[in-house]
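>>> Quick one, fold the following:
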Amino acid sequence: MDYRTLLAAVLGVGLGAVLIAAPEAILRAHTVGRVPGERGGEYGTDDEPGDGVRRLIRVVGGALVLAGLYFGAVAVGTV
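All right, here's what the predicted structure looks like:
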């Protein structure tokens, strides 16, 4: 059993699960420190990202889960 491939499987499934479960947190972490384009809002309000961005993050998470499962199958020897 190749431990590097098994580690890639665990990391892929874990990161993919986080991307699927909490896309808002991933998006917020990605945009930390960026100046908003429009400064006309109320103090403390954030511009809400569209559903397309959340869907894209979940699709990337799903791809990572599938890749992790494939790497896990390779590490175990079923593929």
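
>>> CA atoms for contacts and neighbours, from now on please.
Noted.

>>> what's near enough to touch Thr5?
Phe71, Gly72, Val74, Ala75 (CA atoms under 8 Å, 6 or more residues apart in numbering).

>>> just checking, what's the longest helix in this protein?
Of all the segments of type helix in the chain, defined by DSSP state H, the longest one is helix 51-76.

>>> Another for comparison:
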Amino acid sequence: MDYRTLLAGVLGVGLGAVLIAAPEVVVRAHTVGRVPGDRGGEYGTDGESNSGIRRLVRGVGAALVLAGLYFGAVAVGAV
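Predicted coordinates:
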């Protein structure tokens, strides 16, 4: 059994699960420190991120989960 491939599988599934479960956190972490394009709104309110961006983050998370499952299967010799 190749432990590096198994570790890649575990990390892929873990990171993919985080991206699927909390896409808003990933978008916030990516945009921290950037000046918003529009300055409208009330003081203290956060702008809503685009639902398309959240869908994209979830799609990347699903791809990572699938890749992690494949790497895990290769590591244990199932494929």
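
>>> TM value for the aligned chains?
Overlay of the two chains. TM-score (TM-score structural alignment, normalised by the length of the first structure): 0.95; 79 aligned residues with a CA RMSD of 0.7 Å.

>>> quick one on the thing from earlier: average gap between the longest helix of the first structure and the second structure?
Once fitted to the second structure, helix 51-76 of the first structure is off its aligned match by 0.3 Å on average (mean CA distance after the TM-score superposition for the first structure).

>>> Return the list of helices and strands in contact with that helix.
For helix 51-76 of the first structure, the elements it packs on are helix 3-21, helix 23-30, judged by 3 or more CA pairs under 8 Å, 6 or more residues apart in numbering; DSSP states H and E.

>>> which parts of it are buried?
Residues of helix 51-76 of the first structure classed as buried by neighbour count (16 or more other CA atoms under 10 Å): 54, 57-58, 60-62, 64-72, 74-75.

>>> do the same with stretch 30-46 of the first structure
So for stretch 30-46 of the first structure, nothing qualifies as buried (16+ other CA under 10 Å).

>>> tell me the contacts of the residue positioned nearest the centre of the second structure?
The centre of the second structure sits closest to Leu19, judged by CA atoms, centre = their mean, with a distance of 2.6 Å. Counting by CA under 8 Å, 6+ apart, Leu19 of the second structure makes contact with Val26, Val57, Arg58, Val60, Gly61.
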